[in-house]
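Novice: Structure here, sequence nowhere to be found:
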């Protein structure tokens, strides 16, 4: 149970407001571009059936996908309080049969690759859509809107190293103002044409499909833009808890979104001469002298809201890459915590600049929100489908639901997801292939890393003797001892670490106390303090230690020493040495068909930071030994 859901703590308004800035950024900025894409250039003709039909599709998409699927059901599937597709996959891996474990985790990894592709698009389309509002007040700036967007995004990525801790308090209030503004501007136009409220009648969606046929069905690919932030609701479960996310949605976010969408629909029906942008057109007629002042103000707060939404996406991707790294599907990364209070606020420099490069290339390549919309949605559509499959498995395996319940939920969830996905698949011919390629490359990298790591461990186990046999050997028993303590990192439970083996063979000397330490990343997000470190005395000055951490935790050398000092076998030396091996990969004996994969793994291995660097081990205490391996 998360802190936010603890019955001993009341639900605070500050927690609800804070959730607005992190959880609802993507969904909250979708009104800027969705209706414009539906009825913009080469879009749907503006008539009563089309406008009310599109609004009905939007209304029921928010109800079924966000309100029913995520709010009522998926948010209940937490892994020790944490949510997200990786958290759900790791939870199911613990509870599944041995044969199904790999498949369950593979689904989570595939979904993660898609989320990464989608994460490049989200900042690009949201910020670009907001800045495109300048075309209404300064048409001469139309050609440089992409470049202005690039400047905003570069500034955003440049300040990522400062973290969200300092500015996080501003996120919630700004988004609160944003949602109130969405509601107010929409309500003003609904009063002009209250008949637009009839769109909540699902028959208008049916009539829309009847009149537009296959074209109407394909419109679902654009309607899906209103729910693309749904996965963020689930991923941020551990930060805020279930109740704040649900209450914020029910009493503010959903009403504000629908009022704005309905207001845009009323504008389209009552003012066909609107300036071409349904969102900014909501305020273009206000003001005593000119509506330009209102438009400029709305552009300013819209840009700020989209920057906050982009910030939330970027921070979420940092956490996702860290989880993948801890699960051994991505090389180890240099992670820096940016908040003393929130463990989830991290910064990864290499990922930050990689994301920035990809996002800027997308902005400059597509140059408009309409163009980006052609690529947007397919990846996240695949993620929502996989989330449904994993959730149904969770209901069957963990909750022990009957097949009738599983069938009913599956019919609802998978029916909606597949309808969206089929419509989104047509975007493969108009831009989505870029995101498919990006997601495919990320998946290839993740699976190749895991493949190489598995082969490397197998090679290490074959090359190294058993630890207990090594300790009992005559060579070790008669070896000279040097004062002090040494810690040798290992990846295997029973074998001698390569660093220990090579150090002993070359130097013929051992430390007075030798700790063989293995770090295990558990499926759970965190491990209790009393269960973190286990030490076994092997005799002859040798100790086998196992450090257990959750995938949301990060090992540090000073933390390891603190934990060791609290055990029954603390090191006698004040500054123990840390020994580790560095793999050098050879591909001479690899079959030609998979040699490319071995070379890719070798390239990643050479460019992976040293474990000692990742542990923040002091250089004067670190000894690194290179070891050659043939995959």
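Specialist: Here it is on my side, so go on. If you're wondering where the values come from, they're calculated on a predicted model, not measured in any experiment.
Novice: from here on, contacts and neighbour counts on C-alpha atoms
Specialist: Noted.
Novice: any chance you could map the helices in the stretch 1-150 of the chain?
Specialist: 13-23, 25-29, 34-39, 48-61, 85-95, 98-131, 134-137, 145-158 (DSSP state H, counting those that start in this stretch).
Novice: packing partners for the fifth one?
Specialist: If contacts are counted by 3 or more Cα pairs under 8 Å, 6 or more residues apart in numbering; DSSP states H and E, helix 85-95 sits against helix 98-131, helix 378-397.
Novice: which other helices and strands contact the first one?
Specialist: Packed against helix 98-131, as judged by 3+ Cα pairs under 8 Å, 6+ apart, are the following elements: helix 25-29, helix 85-95, helix 145-158, helix 292-326, helix 349-366, helix 369-375, helix 378-397, helix 432-463.
Novice: Quick one: closest of the helices and strands packed on helix 85-95 to residue 570.
Specialist: Closest of the helices and strands packed on helix 85-95 to residue 570 is helix 98-131, at 37.4 Å (criterion: Cα to Cα).
Novice: What residues sit buried inside the closest one?
Specialist: By neighbour count with 16 or more other Cα atoms under 10 Å, helix 98-131 contains the buried residues 101, 104-131.
Novice: putting a second one here so we can go through both:
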């Protein structure tokens, strides 16, 4: 049994290596190249090389090893991780204005993730294909077209799911990290002096000596840390233990060796700084290395694409985005989903970014601001959870937060100065995503207020219907309603226009909870309101997709029977009208109305048989 558990753990750890560490594992392709790029003007000498290496090494140790793996991974919401999950966890323990502020920070972090996910595939694949230029400059005109073809192929296969190719992720990334370690070891053996960079004094001396340029160099050093957020976001898929094992036993040693090897290569050959990663390899290994690095960057891109699908579903379920089509690509893995709107939007955005920036060096100017912004937000939210949720003493949390921000804020500030060099792109995407999510949340809240103002109290209405019943027709009417306080508008409209009531009326409310999964035993609550009126409350977590048929099956188990061919589903379809009433700013009202018009129909989202649905229109003044 123990041997079986060890084997299972090894398999999960290998899979985690393939998915979780794809992004951070491909950072050696471009990090050191950018640190010594002409825009910083750093001379190639021992002090500068060891200084940069020291900053990278201690960044990996402090931010990835200590902050994320030792601290943030503790903040799991029933095993799940990610910025919106962390936000939901923090808001559970905090009330009042502080809860609103934490919610805004979480949305901002989610927005930054959307900004990051556009850049990651572009810079990763471009930096891999650019290795062809090291083989011979004759390949240069083909780099861009090859990168676009690879990226287009990646997005085109998404609708088929990643279960089959996913099995290759672990072995390919294991080969990749093995290659990183081997190349790095070769470089270190040729110049062991680079290992002195393990002393943090080199990094501090570099910052103190170069000051302004040293501060700007942090904007390139942070490229080594991109993907750290994925460790937390993918916790629900693999668990904390395999993620930690993969990092400390394999990924971290391979990355450190490779960075040291690149540093040694630059010291022995100053021209190698143009692309130190590929210069580490002997000439015969260049083409296989380009092919392997392209596979590795595709895997890294796949990980962030899957991450943005997961984040989007969480945002929809938590009420931050309108309903949209979500397809499950696996019968076995609930986490494997495909969202067409997001996929095609990303494809267009990523190819536009590749065409606009044309090289990984140009893209490096755009990369980092979203990543470091998310890091700052994660520190604040995680410390809020530690203080309120875990009841850590304030004297411990306060210095911990200060220590985290002392590292995170300078990294963020160093990237803010890159706004004109391309940093505006992820920032713009992040702000746009934040505005969409906050507008939808606020708009839905305003809509509920307006509907409640118009609503008739349910208790008196049911009593009246039972006492002075209108004509009854055979069958069951299920009215989907978002509130439990008032009479559903679809019910009122049906009475007004058809002047009949069904023999049995079921008021069904589907709620999203701020937990990833809801236990099957707690999925539904059934309440009999009168002889002919019933209430069904169904709860789903933010990692689950609601399904009306599943709710009906669970009702059957509690002796509330439905004959589908004798059941009609009534939905209210609101037509929103802008007014001068106090609520949201006019432009946000317009945006909310537009988002509402383009939301997926409730029939499709809740998977209700379309031939059993009746939609009743209602006009609502915002």
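Specialist: Sure, I can see it. Quantities reported herein were computed from a predicted structural model and do not represent experimental measurements.
Novice: After superposition, what's the TM-score here?
Specialist: The pair, once superposed, lands on a TM-score of 0.96 when counted by TM-score structural alignment, normalised by the length of structure 2; 618 aligned residues with a Cα RMSD of 1.7 Å.
Novice: Indicate which one of the helices and strands packed on helix 85-95 of structure 1 is closest to residue 532 of structure 1.
Specialist: Nearest to residue 532 of structure 1, of the helices and strands packed on helix 85-95 of structure 1 and by Cα to Cα, is helix 98-131 at 23.9 Å.
Novice: what's the average distance of that closest one to structure 2?
Specialist: Once fitted to structure 2, helix 98-131 of structure 1 is off its aligned match by 1.1 Å on average (mean Cα distance after the TM-score superposition for structure 1).
Novice: what do you get for stretch 170-183 of structure 1?
Specialist: With mean Cα distance after the TM-score superposition for structure 1, stretch 170-183 of structure 1 departs from structure 2 by a mean of 0.5 Å once superposed.
Novice: So for that stretch, what gets flagged as buried?
Specialist: Quick answer for stretch 170-183 of structure 1 (16+ other Cα under 10 Å): 171-176, 178-183.
Novice: for it, the distance to its chain's centre please.
Specialist: Taking Cα atoms, centre = their mean, to the nearest Å, one finds the center of stretch 170-183 of structure 1 at 23 Å from the center of the full chain.
Novice: so it corresponds to what in structure 2?
Specialist: Aligning stretch 170-183 of structure 1 against structure 2 (TM-score structural alignment) gives residues 168-181.
Novice: Please apply the same query to stretch 74-84 of structure 1.
Specialist: Stretch 74-84 of structure 1 corresponds to residues 72-82 in structure 2, going by TM-score structural alignment.
Novice: ok, residues contacting that stretch?
Specialist: Residues outside stretch 72-82 of structure 2 that contact it (Cα atoms under 8 Å, 6 or more residues apart in numbering) are 85-86, 89, 229-230, 232-237, 239-240, 311, 382, 385-386, 515-517.
Novice: same thing but at 7 Å, please
Specialist: Under the criterion Cα atoms under 7 Å, 6 or more residues apart in numbering, residues 85, 89, 232-236, 240, 382, 515-516 lie in contact with stretch 72-82 of structure 2.
Novice: and these, which are buried?
Specialist: For those, buried by 16+ other Cα under 10 Å: 85, 89, 232-236, 240, 382, 515-516.
Novice: Among these, which one sits closest to residue 595 of structure 2?
Specialist: Closest to residue 595 of structure 2, out of all of those and judged by Cα to Cα, is residue 85, at 23.8 Å.
Novice: what's stretch 391-402 of structure 1 aligned against in structure 2?
Specialist: Stretch 391-402 of structure 1 maps onto residues 382-393 of structure 2, going by TM-score structural alignment.
Novice: list the buried ones in that stretch?
Specialist: So for stretch 382-393 of structure 2, counting by 16+ other Cα under 10 Å, buried means 382-389.
Novice: And for stretch 16-27 of structure 2?
Specialist: 16-27.
Novice: quick revisit: sitting in helices, which of the buried residues of stretch 170-183 of structure 1 do you find?
Specialist: 171-176, 178-183 (DSSP state H).
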